[in-house]
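*Asks:* the following block contains a protein sequence and its predicted model.
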Amino acid sequence: MTAPTMADRADAPAPAPSEGGRASARRFGTVALAAAVVVGLVLGYVGGLFTPTLTRPGDASVEAGFARDMTTHHAQAVQMGLAAYQRGSDPEVRQIGVDIALAQQGEMGAMQTWLRSWGLDPSGSQPRMAWMAGGQEMVKNGLMPGMATPEEMARLEAAQGRELDVLFLELMITHHTGGIHMIDGVLGNSDEPDVVRTAQTMKNTQQSDLVNLRNALDRLRP
């Protein structure tokens, strides 16, 4: 019998892989796929864990400034609303007062929760209204837009009956008008979903309040 030549060996088909070889390849492919899935899951988890920390509002952010300043703004509205509720003579004015006090107290709680979740102090190092373009020029004698002066607050605390009703309505109309201006400032400069959603709710509520306040003032004003 003639021995096979080099050409014959070169033209011969390669031996088929054994079952063991195919199984090893399949096992390797499965392990590699599983490893890739695990790595993807880990990276997704780490990304989800750290992204909020990396993107949350900072101490000098629009969101933090708004939360701090609007908390102070709301605190005065709560004081005014309780004065109307406790000492007002007109049932509608008393109801408007307590509604405003309760709503704004709840919003103050929400804004303080934001600051805690962002790891920020309730009071920051930035001047009042520094978060809003031209905001510092709006601060008069330390008061933000719409806020009553100490003298006006003293008059409200001393007033009784119908005099208190009318004064409350006048002061709260000015207060809400200034507050809406501040809300527009954060709505135009923030993309933080919870902040935008809550601020829009604040604006809608205060606009509705203004209608009721003005109608009541038209009815009661001499």
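*Replies:* Now that the structure is in, tell me what you want to look at.

*Asks:* from now on I want contacts and neighbour counts done on CA atoms only, so please keep to that.
*Replies:* Fine.

*Asks:* can you classify T174 as helix, strand or coil?
*Replies:* What DSSP: H, G, I helix; E, B strand; the rest coil gives for T174 is helix.

*Asks:* now the element after the helix or strand containing R27, going C-ward?
*Replies:* Element membership of R27, judged by DSSP states H and E, is helix 19-55. Downstream of helix 19-55, the first helix or strand assigned by DSSP H and E is helix 62-87.

*Asks:* ok, and here's another one to check against it:
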Amino acid sequence: MENSTRKPFLIACGVLVLAVAAFLLFGRGGTPGDASAEAGFARDMAAHHAQAVDMAFTIRDKNPAGEIRNLAYDIITAQSGQRGMFLGWLQAWGLPQVGDQRPMAWMTGHGHGGGAAGPPGQMPGMATPQELTQLKQAQGKQAEVLFLQLMIRHHEGGVEMAQGLLKLSTRSEVVSMAQKIVTGQSSEIKLMTDLLRQRGAQPYPSILPAQ
């Protein structure tokens, strides 16, 4: 092939490769594909938020102190709304709410490799079934302290997931939500840490990387 025709041919091949890569990542119509970071984030964060809402309802029903009850209400309201948006995205993108990949597969190789935040395939910060049972059985100050400890760790996991998405996506609505989660949950972590100290208790060891 002569030089005069080789350059346009190579350019065309390069454009084709980029188009195929974009299709595999985002799917048809420029929407995220099933294995994209955006879809994985939406699915995992919807499940993550569902547990936070469940824990908030649990402590709310125990007639806690006013500041704890207000915090629980804020978590229920904010995270229920955000969860609805995650599921709405998946519907708008033509994707199922449950994918074939294991949880956190979208962050593999991007900072989620287990360790303090949990083993691969497990969303960081999630309470165990045993911890949820303990929360349901606890009463009074003990319940308030356990709720705050579990929710701080849970929020740290949410922050980790949102920060991971920000490294992998430029899609505006997803990036905006991830930034909102980092800001909002970081603020609530500080509030909950103060509430714990007022009760003579401390958070669990942080699962977030040292800054």
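*Replies:* Received, thanks. Since this is a predicted model, take the numbers as computed values, not measurements.

*Asks:* helices or strands up against the helix holding R27 of structure 1?
*Replies:* Contact partners of helix 19-55 of structure 1 among helices and strands, from 3 or more C-alpha pairs under 8 Å, 6 or more residues apart in numbering; DSSP states H and E: none.

*Asks:* and it, how far out from the chain's middle?
*Replies:* 36 Å (C-alpha atoms, centre = their mean, to the nearest Å).

*Asks:* quick one: what's aligned to D184 of structure 1 in structure 2?
*Replies:* Alignment note (TM-score structural alignment): D184 of structure 1 maps to Q163 of structure 2.

*Asks:* neighbours around its match, how many?
*Replies:* Neighbours of Q163 of structure 2 under the rule other C-alpha atoms under 10 Å: 17.

*Asks:* secondary structure class for it?
*Replies:* Going by three-state DSSP: Q163 of structure 2 is helix.

*Asks:* wouldn't it be in contact with K180 here?
*Replies:* No: at 10.6 Å, Q163 of structure 2 does not count as touching K180 under the criterion of C-alpha atoms under 8 Å.

*Asks:* distance check, the counterpart of Q76 of structure 1 in structure 2 against P129 of structure 2.
*Replies:* Using TM-score structural alignment as the criterion, Q76 of structure 1 maps onto Q51 of structure 2. According to C-alpha to C-alpha, to the nearest Å, Q51 of structure 2 stands 11 Å off from P129 of structure 2.

*Asks:* so for these two, which residue has more residues nearby?
*Replies:* Q51 (18 against 9).

*Asks:* quick one: G48 of structure 1 and G119 of structure 1, what's the gap?
*Replies:* For G48 of structure 1, the distance to G119 of structure 1 - C-alpha to C-alpha - is 18 Å.

*Asks:* settle it for me: which of these two has more neighbours?
*Replies:* Neighbour comparison, G48 of structure 1 and G119: the larger count goes to G119, with 14 against 11 (by other C-alpha under 10 Å).

*Asks:* distance-wise, check the more buried one relative to D59 of structure 1.
*Replies:* 9 Å.

*Asks:* just G161 of structure 1 next, same as before
*Replies:* 44 Å.

*Asks:* neighbour-wise, which of those two wins?
*Replies:* D59 (18 against 12).

*Asks:* what about R162 of structure 1, distance to A216 of structure 1?
*Replies:* 12 Å.

*Asks:* same check, this time on V78 of structure 1
*Replies:* 19 Å.

*Asks:* of these two, which one has the most company?
*Replies:* Between V78 of structure 1 and A216, V78 has the larger neighbour count (other C-alpha under 10 Å), namely 21 against 18.

*Asks:* and that one, what does it touch?
*Replies:* I100, A101, L102, Q104, Q105 (C-alpha atoms under 8 Å, 6 or more residues apart in numbering).

*Asks:* which of the residues you listed does structure 2 keep?
*Replies:* Using both residues aligned by TM-score structural alignment, their matches' C-alpha atoms under 8 Å, structure 2 keeps these contacts from the contacts of V78 of structure 1: I100, A101, Q104, Q105.

*Asks:* surely the first one and Q79 touch.
*Replies:* By that I understand I100 of structure 1. No: with contacts counted by C-alpha under 8 Å, I100 of structure 1 stays clear of Q79, the gap being 9.8 Å.
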